[in-house]
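> Dropping a prediction and its sequence here:
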Amino acid sequence: MMNAPEGFRSGFLSFVGRPNTGKSTLINALVGQKIAITADQPETTRRPIRGIVHRDNAQIILVDTPGLHRPRTLLGERLNDIVKDTYSDVDVIGLTIPADEKIGPGDRWILDAVRTVAPKTPIVGIVTKVDKVSRDQVAHQLMAVHEFLGGECEVVPVSATKGEQTDVLIDVITGLLPEGPKFYPDDHVTDEDLNTRMSELIREAALSGLKEELPHSVAVEIDEVLPNPEREGVTDVHAVLYVERPGQKSIIIGKDGRRLSRIVHRSRLEIMELLGTNVYLDLRIKVLKNWQSDPKALGRLGF
């Protein structure tokens, strides 16, 4: 921990909300670079990712979590346990509700769950995706969320994709944090290790455009990262993408291997940006039967 100026505030914030309400996009917008993967399907985020927002007067450590949901598999139960542990441990909770969707039973279930595990933690209502609707609809949703949360809770409208109101949100969060030290140096944006970030980038590329298949069926493991023996300045990244069934393997590979080529191309560009070097990506696909319900397989893949 580092010394900080007088009146400096620091602490942990967790976003909670139904899957696909814009939590990961918001984290990336607040941190200023890509930390959390985003995809079209719900429940893409699997592990808490700490992104760090640095301001002259504050340091906010963002903890991303999987969407709270009623579990269907052992993986689902483990994810929910991670979520509950996280919420009882943070200083502020940001509840995300999109501007273009009515508040429903899922939001109520989440709010009840959070208030049960963290009854004293302040909650900020965040109306996301405001660029998708009219100003009247935004105003209507702000009032609805205010009523939903009740009491003194502040509600902030944001568009993470356009960067609208993100500074206002940071100011509101900062006001709720306790005074404290800097937990991380100023140039630190996440405490995820590189292998985890690379595997998440590959998983994001694999999930892109997949509408039917459940994203939880896909896991990625980085096998090894080595300097290329023949080409100077090139890093070889060897990775394995696991699916649960042979049919899923065919979907990932695609017709004539085209989808797999796209996955490799897209994730290679992202990994090059992350590592700052040219990259050769060797990606193999393996079937690991029903790994989501197998404790040994879950442990091996880091859950």
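Perfect, thanks for sending it. Numbering: from 1, shown residues only.

> CA atoms for contacts and neighbours, from now on please.
Will do.

> what are the ranges of the strands in the stretch 1-150 of the chain?
Along the stretch 1-150 of the chain, counting by DSSP state E, counting those that start in this stretch, strands occupy 9-16, 49-55, 58-64, 92-98, 123-128.

> V240 is nearest to which of the ones you listed?
Shortest distance between V240 and those, using Cα to Cα, is found for strand 49-55: 21.5 Å.

> mind listing what's buried in the closest one?
49-54 (16 or more other Cα atoms under 10 Å).

> Report all helices and strands that it contacts.
Helices and strands touching strand 49-55, as assessed by 3 or more Cα pairs under 8 Å, 6 or more residues apart in numbering; DSSP states H and E, comprise helix 23-31, strand 58-64.

> got the contact list for stretch 219-237?
By Cα atoms under 8 Å, 6 or more residues apart in numbering, the residues outside stretch 219-237 that reach it are 195-196, 198-200, 202-203, 238-243, 277-282, 301.

> Next: stretch 134-148.
97, 99-100, 102-103, 125, 127, 130, 153-157.

> Between which two of those is the distance greatest?
Farthest pair in the contacts of stretch 134-148, by Cα to Cα: D100 and C153, 20.8 Å.

> Looking at the two, which is more packed in?
The neighbour comparison of D100 against C153 (other Cα atoms under 10 Å) goes to D100, with 18 against 15.

> how far away is the closest residue to the more buried one other than its chain neighbours from P157?
Leaving aside its chain neighbours, D100 sits nearest to V133 (6.3 Å; criterion: Cα to Cα, 6 or more residues apart in numbering). Using Cα to Cα, to the nearest Å, one gets 12 Å for the distance from V133 to P157.

> A58 now?
A58 is 21 Å from P157, where distance means Cα to Cα.

> got it, and K132?
Distance from K132 to P157, by Cα to Cα: 12 Å.

> take a look at this one as well, against the first:
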Amino acid sequence: MSDDEFRSGFVCFVGRPNTGKSTLTNALVGEKIAITSSRPQTTRHTIRGIVNRDDTQLILVDTPGLHRPRTLLGKRLNDLVRDTYSEVDAIGLCIPADEKIGPGDRWIAEQLKEMAPKTPIVGLVTKIDKVKPERIAQQLMAISALLGPDAEVVPVSAVKGKQLDVVVDVLRGLMEPGPAFYPDGELTDEPEETLMAEFIREAALEGIHDELPHSLAVVIEEVIERERDDNQTPMIDVHAILYVERSSQKGIIIGKHGARLKEVGTAARKQIEKVLGAKVYLDLHVKVAKDWQRDPKQMGKLGF
């Protein structure tokens, strides 16, 4: 097998919530396609990011964090992760450098070995910019002990861009020779409406200290391109509804005199304009769908 052959394949990043999976996905792709937040359980969809190099194409499947579920939504998110394991060529287990390996990490490592015994696992020590070199070395040894002597372990900082090429090289070595799955230049195969809804969710979750990550769903109701002359800048109207489970949560999202919702709209609009390559008028409304994450019918309506 010649090493200069083009290789391609699918990679899944897993780990406890908030271990840097989405940030790493964005850094490797080179554009923002997965939402990031300091709140756990932010990611809801398996967003596929595409890493294009001269000799490689990696399709990164960014899943929700695997966790012990408490609701029907939690169970569905876990099922989503399990289904993904069986489809990929390699798995990257993300564990931050600034946190000791805990029961949650061990549980996920056991789940991986049980559900995908033949899929190679790479240990990814994330957030190395937050700690000193000796701490990184300790974490590398600890993860190596957790995954076994055959697993490669790579330290990486997505925020600082350190070791990203090493991560790609290691993952490339686990792919079979084969052609690219997507045209060069494509960054994701997610529909634009899914990305728009995710960016609105991200903006709404920013700075909120509450249970909202689980309780918030966003539905894009309508996307309308305005008529224009040839020399006018494209303008697109996006109408979206943010669903919460309780009236108190609705108040949190809207804020005093609507100030918070306005901030959400401004932040989300900037991201959406990048995706659409056009000016955007973003119209947001907040509605209550009582206890939707425990109701299969309502979950279906909201896209889960």
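Structure's in. What do you need? Since the model is a prediction, treat every value here as computed from it, not as a measurement.

> What does the superposition give as a TM-score?
Once superposed, chain against chain, the TM-score is 0.96 (TM-score structural alignment, normalised by the length of the first structure); 299 aligned residues with a Cα RMSD of 1.4 Å.

> circling back: so for V133 and P157 of the first structure, which sits in the more crowded spot?
Taking other Cα under 10 Å, V133 of the first structure and P157 do not tie; P157 has more neighbours (25 against 12).

> Now check the second structure for the residue matching the more buried one.
Using TM-score structural alignment, the partner of P157 of the first structure in the second structure is P155.

> Same question for A58 of the first structure.
The alignment partner of A58 of the first structure in the second structure, by TM-score structural alignment, is T56.

> Tell me if I'm right that L298 of the first structure and N290 touch.
No: if you go by Cα atoms under 8 Å, L298 of the first structure and N290 don't touch, sitting 10.1 Å apart.

> between the two, who's got more neighbours?
L298 (16 against 12).

> So that one: helix, strand or coil?
Put simply, L298 of the first structure is helix when judged by DSSP: H, G, I helix; E, B strand; the rest coil.

> distance of it from Y184 of the first structure?
Distance from L298 of the first structure to Y184 of the first structure, counting by Cα to Cα: 30 Å.

> Walking through the stretch 101-250 of the second structure, point out its helices one by one.
When assigned using DSSP state H, counting those that start in this stretch, the helices of the stretch 101-250 of the second structure occupy the ranges 103-115, 133-147, 164-172, 192-205, 212-215, 247-254.

> just so I know, which of these lies nearest V14 of the second structure?
Among those, the nearest to V14 of the second structure by Cα to Cα is helix 103-115 (8.3 Å).

> tilt between that closest one and strand 90-96?
Calculated by axes from the mean of the first three to the mean of the last three Cα atoms, to 10 degrees, helix 103-115 of the second structure forms an angle of 170 degrees with strand 90-96.

> which residues in the first structure does helix 103-115 of the second structure align to?
So helix 103-115 of the second structure sits over residues 105-117 in the first structure, by TM-score structural alignment.

> Identify each buried residue in that stretch, please.
So, applying 16+ other Cα under 10 Å, buried residues of stretch 105-117 of the first structure: 107, 110-111, 114.

> chain center to it, what's the gap?
Mean-position distance between stretch 105-117 of the first structure and its chain equals 19 Å (Cα atoms, centre = their mean, to the nearest Å).

> can you pull the contacts of K21 of the second structure?
By Cα under 8 Å, 6+ apart, K21 of the second structure lies in contact with 13-15, 62, 94.

> Widest-spaced pair of those?
Greatest spatial distance among these (Cα to Cα): D62 and C94, at 11.6 Å.

> quick one: common contacting residues for these two?
In contact with both D62 of the second structure and C94: 13-14, 21, using Cα under 8 Å, 6+ apart.

> what would those residues look like in JSON lines with distance to L66 of the second structure?
Shown next, in JSON lines, are the shared contacts of D62 and C94 of the second structure (distance: Cα to Cα, whole Å):
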{"residue": "F13", "distance to L66 of the second structure": "11"}
{"residue": "V14", "distance to L66 of the second structure": "7"}
{"residue": "K21", "distance to L66 of the second structure": "12"}
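
> Excluding chain neighbours, what is closest to D4 of the second structure?
Per Cα to Cα, 6+ apart, closest to D4 of the second structure is D55, 7.1 Å.

> neighbours of the aligned partner of E192 of the second structure in the first structure, just the number please.
The alignment partner of E192 of the second structure in the first structure, by TM-score structural alignment, is L194. Around L194 of the first structure there are 14 other residues, counting by other Cα under 10 Å.

> And R266 of the first structure, by the same measure?
Residues near R266 of the first structure, counting by other Cα under 10 Å, number 17.

> This completes my enquiry, with thanks.
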